[in-house]
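S.K.: Provided below are the primary sequence and the corresponding predicted coordinates.
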Amino acid sequence: MAISVETFFLSPGAEGTLQAQIQQMIAQGILSGRFRKGEKLPSSRKLAQHLGVSRITVTLAYTELLANDYLESRDRSGFFVSQNAPEPPQFPPRVSRRDVIDWTRAIGRKFTGGAMPDKPKDWSEYPYPFIYGQTDPSLFDHANWRHCALRALGQKDFQSLAADHYDQDDPQLIEFIVRHTLPRRGILAEPSEVLLTMGAQNALWLTAQVLLTQRRTAAVEEPCYHALRDILTQSRCHLVSVPVDRDGVPPDELPNEVDLIFTTPSHQSPTNATMPLERRQALLQEAKKRDALIVEDDYEFEISFLRSPLPALKSLDTDGRVIYVGSFSKSIFPGLRLGYLVGPEPFIREARALRASVLRHPPGHMQRTTAYFLSLGYYDSLIRRIGQVYARRRKVMEAALDAHGLGVEGRGVFGGSSIWMRAPDDVDTEDLADALKVKGVLIEPGLPFFDTEQAPRNYYRLAYSSIPSEKIPAGIAILAETLQARTAG
């Protein structure tokens, strides 16, 4: 790789000759690790023009660095950072700047301190990764996704790739969502009632910003998606946690004064509880009594391989009080960061304006690529393949859990990609996760999903979305053995 000439500049207050300053500038770049072995330096002519010095000055500096083994010369190719150049130190370089700002006072609002779980970036290197929300590369349709991406790069689609659409979305993708995706959930909507988002989490954030104030109250499930609680805490609204049971959130446990109810009826996050039809209808009635709105996060409805899912809560809504959140990030791949909001036009209009002020719109090329992937039938084929594989993996995992007598607390009625587990009461699953990690097993502790200081520490989640069926029994055996050793001690 070539080092850009724009990287170099002479400090007005520097001491020494111009040749010495250039030598020092390059040597410091190498010692700090900014310039790496084998990288090509600008030609002496180009660097001289950029710095406004004579070419002989740069040539002499290069020659001196060559003699000291910082640089090497290649015939007719120029100067490169030498393979024998000094190694950068393992500690970060000292910064001469003195920061006089008191950031404890300067920061007006804090967004750190949430309960985001720590998921290893190298999770795929572990033998037994029972972790949620990652893509199994063996299942993904690489060839057809590449085909759609290349098609979206064509001249015909240049405007969708390159134009600033300000607050608008790809009409082809919106049309597919309206005509194909939403009807499968029993939802009928107009294009003006749909807004694309950067994943479901962005959709939840937009909703909270538009609908909540410091005087309004939001109700969330307990336990719930940890990032949602962070979003609502940052909104400064009044927040009430409602414990879920095996059928999801109980409508009669909702507070009397509530403005917004967040729920995951199809696959409760993280317990996997599925809300029955009767309770969905009761939840709508209770919301109507309280004149409250409902936000339905339907994040995993596509992964229903046991039987067809129940109608979405929004499909039962006759008052326009349900805001629906969907996502392609779970069913295609999480790095796609593409979701959508469905709601009444006045709400979507405000959410669109807020999105435009923050990020305008999701990248046009990703929108058009996804539109092709959906409309050409590749998405449905992917979902069918994923469902078949997940069904086999779940069967293997359930057999292994039963064989070792491990406590299953919740599993999706229609499918899903994980099982909610409960360890003995005296087991801290965060400590358990650390012990298992050393043995190559990754699990997800349940503590971040709970709100109260007295939250139970013995829950955890096992996902089968990222681990092959043949590895599941051995991984569960290690989990069971480690649990037994901790409880016996």
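M.R.: Received the coordinates, thanks.

S.K.: C-alpha from now on. contacts and neighbour counts both.
M.R.: Fine.

S.K.: what are the ranges of the strands in the stretch 151-300 of the chain?
M.R.: For the stretch 151-300 of the chain, applying DSSP state E, counting those that start in this stretch gives strands covering 194-197, 217-222, 238-243, 260-263, 293-297.

S.K.: residue contacts, the most centrally placed residue in the chain?
M.R.: In the chain, the centroid-proximal residue (CA atoms, centre = their mean) is residue 334; its distance is 5.9 Å. With contact set as CA atoms under 8 Å, 6 or more residues apart in numbering, residue 334 has these partners: 133-135, 328.

S.K.: let's bring in a second model and compare:
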Amino acid sequence: MPAKSDATLQQQIQQIVAEAIVSGRCAPGEKMPSSRRLAQHLGVSRITVTLGYTELVANEYLVSRDRSGYFVADTAPTRPVFADQTVIDSGGVDWNSKLARPSRLREDILRPPNWQDYKYPFIYGQSDPDLFDHGNWRNCALRAVGRRDFDSLAQDHYQNDDPMLVEFILRHILPRRGIRANPDEILITLGAQNALWMIAQLLLSEGQKAIVENPCFPGLRKIFDQMRYVAASVDVDSDGLAPDSIPPDADVVFTTPSHHAPTNVTMPLTRRLQMLERALQDDFLIVEDDYEFEMSFLHSPAPALKSMDQAGSVIYLGSFSKSIFPGLRLGYVVGAPALIREMRQLRSVVLRHPPSHIQRTTAYFLSLGHYDSQLARMARIYGKRRAIMEGCIREFGLEPAGREMHGGSSFWMKAPEGIDTTRLALDLRRESVLIEPGNAFFARRAPDRSHYRIAYSSINAGAIRDGMALLADAIRTAPRG
């Protein structure tokens, strides 16, 4: 049996036997060891082997013969066997010369893939298994692949989305943000990044000017890098992106007004109205990434720009990645029917539509009330964690860089003068502490290694103080300059 496996013993037996058959080690008609003998050999119960054999019979790997045992089926799947091929050593392909548009490397947010192994992971955007409703999600997934839904889900829907999911977003999610929309004004996406890519592809070309916040979500700049497009960066202040700082020749403005990424400041209502007035005056479009609006647990969320948009200037993006779990990669765009039609066609060229069973599972999770229950649980626990972290910031003399207004799940911080937060983050790993240095959020023209982000979405409340103490100690002893 494999030394480490997440599969059950029964599943591991199925895998071992199936692999032996497919690889040709067990030939058609060959008799398999008896369940008793194989159980003794593997050190498992006989019923476990019998159940594994039964499943292999159902999948046509084995046949059962009365009083004789189990045999490899004549129809069992096998791998094709190829004759030995002569290998010609040509020195390999020079892929650097072949790639027409190689990715231009931009510094990414510094976080290791094995972040779960660290005691104090102050990193943003990862799922906390203690907060997620595993049982009800599993029940919704089973319901989605049940007989009632499966015939529909198994079909290729070409460009169409799950009508149940679309209906719930239209009738329950968007009204919370004051948005009214019709089915032809919404498109399901593989998260906000997928939506931003399609919008950039359709709206931006040479000679057009896009405005992005500085600092901003690094994934947006990566999209522009891949397009060989240079966007204009506008510095944000304590209220987010200032409408007066947007140049009059702008064509598209990308903004995160609910919780600015990464500072978390919330754009006030007066500035939101000014933004819409500027869009009408100068005829530019606004792409509103409603970043973490569900995490407005300190105060009521401010109205979405889209909810006040009478002219159709705002393209609204939402995502379930933070509110359900990050690996879901499911979101939506709300915009004018003409734009949604174009985005639907562009999406179909790449992936047709997000997987139907994921859409239907999410629809059940939302419609059965599990989503609202999870949001309430997250708000309650995040509120406690935030209070602990705020107390630690004051106790240890750490410096927040922005004004927090409505919630979110992280703090945007500034290190003392002369401290390189990238080096600080790497040094802290030796203490099993993870923070995110801020340089990746800034435009290349304005590199900044003095900021960092600490999040409380992925760390248990009981570990926050010890981790913050280690962070404060590392800052005190960090080299300057």
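M.R.: Nice, I can see it. A quick note: this is a predicted structure, and the numbers were derived from the prediction, not measured.

S.K.: what's the TM-score here?
M.R.: The TM-score (TM-score structural alignment, normalised by the length of structure 2) is 0.82; 415 aligned residues with a CA RMSD of 2.4 Å.

S.K.: can you put the strands of the stretch 151-300 of structure 1 in a markdown table and add mean neighbour count and distance to residue 467 of structure 1?
M.R.: Below are those laid out as a markdown table (neighbours: other CA atoms under 10 Å; distance: least, CA to CA, whole Å):
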| stretch | mean neighbour count | distance to residue 467 of structure 1 |
| --- | --- | --- |
| strand 194-197 | 26 | 29 |
| strand 217-222 | 24 | 28 |
| strand 238-243 | 18 | 31 |
| strand 260-263 | 23 | 28 |
| strand 293-297 | 24 | 26 |
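
S.K.: switch these over to JSON lines; also include distance to residue 208 of structure 1.
M.R.: JSON lines is the format used below for the strands of the stretch 151-300 of structure 1 (distance: least, CA to CA, whole Å):
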{"stretch": "strand 194-197", "distance to residue 208 of structure 1": "14"}
{"stretch": "strand 217-222", "distance to residue 208 of structure 1": "9"}
{"stretch": "strand 238-243", "distance to residue 208 of structure 1": "12"}
{"stretch": "strand 260-263", "distance to residue 208 of structure 1": "9"}
{"stretch": "strand 293-297", "distance to residue 208 of structure 1": "10"}
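
S.K.: between these, which gets nearest to residue 464 of structure 1?
M.R.: For the strands of the stretch 151-300 of structure 1, proximity to residue 464 of structure 1 was assessed by CA to CA; strand 293-297 is nearest, at 21.3 Å.

S.K.: buried residues in stretch 263-273 of structure 2?
M.R.: Within stretch 263-273 of structure 2, the residues that count as buried by 16 or more other CA atoms under 10 Å are 263-267, 271-272.

S.K.: which one in structure 2 is aligned with residue 162 of structure 1?
M.R.: In structure 2, the residue paired with residue 162 of structure 1 according to TM-score structural alignment is residue 154.

S.K.: longest helix in structure 2, please.
M.R.: helix 370-395 (DSSP state H).

S.K.: gap between that one and the chain center?
M.R.: How far helix 370-395 of structure 2 lies from its chain's middle: 20 Å, per CA atoms, centre = their mean, to the nearest Å.

S.K.: who wins on neighbours among the contacts of residue 334 of structure 1?
M.R.: residue 328 (22 neighbours; other CA atoms under 10 Å).
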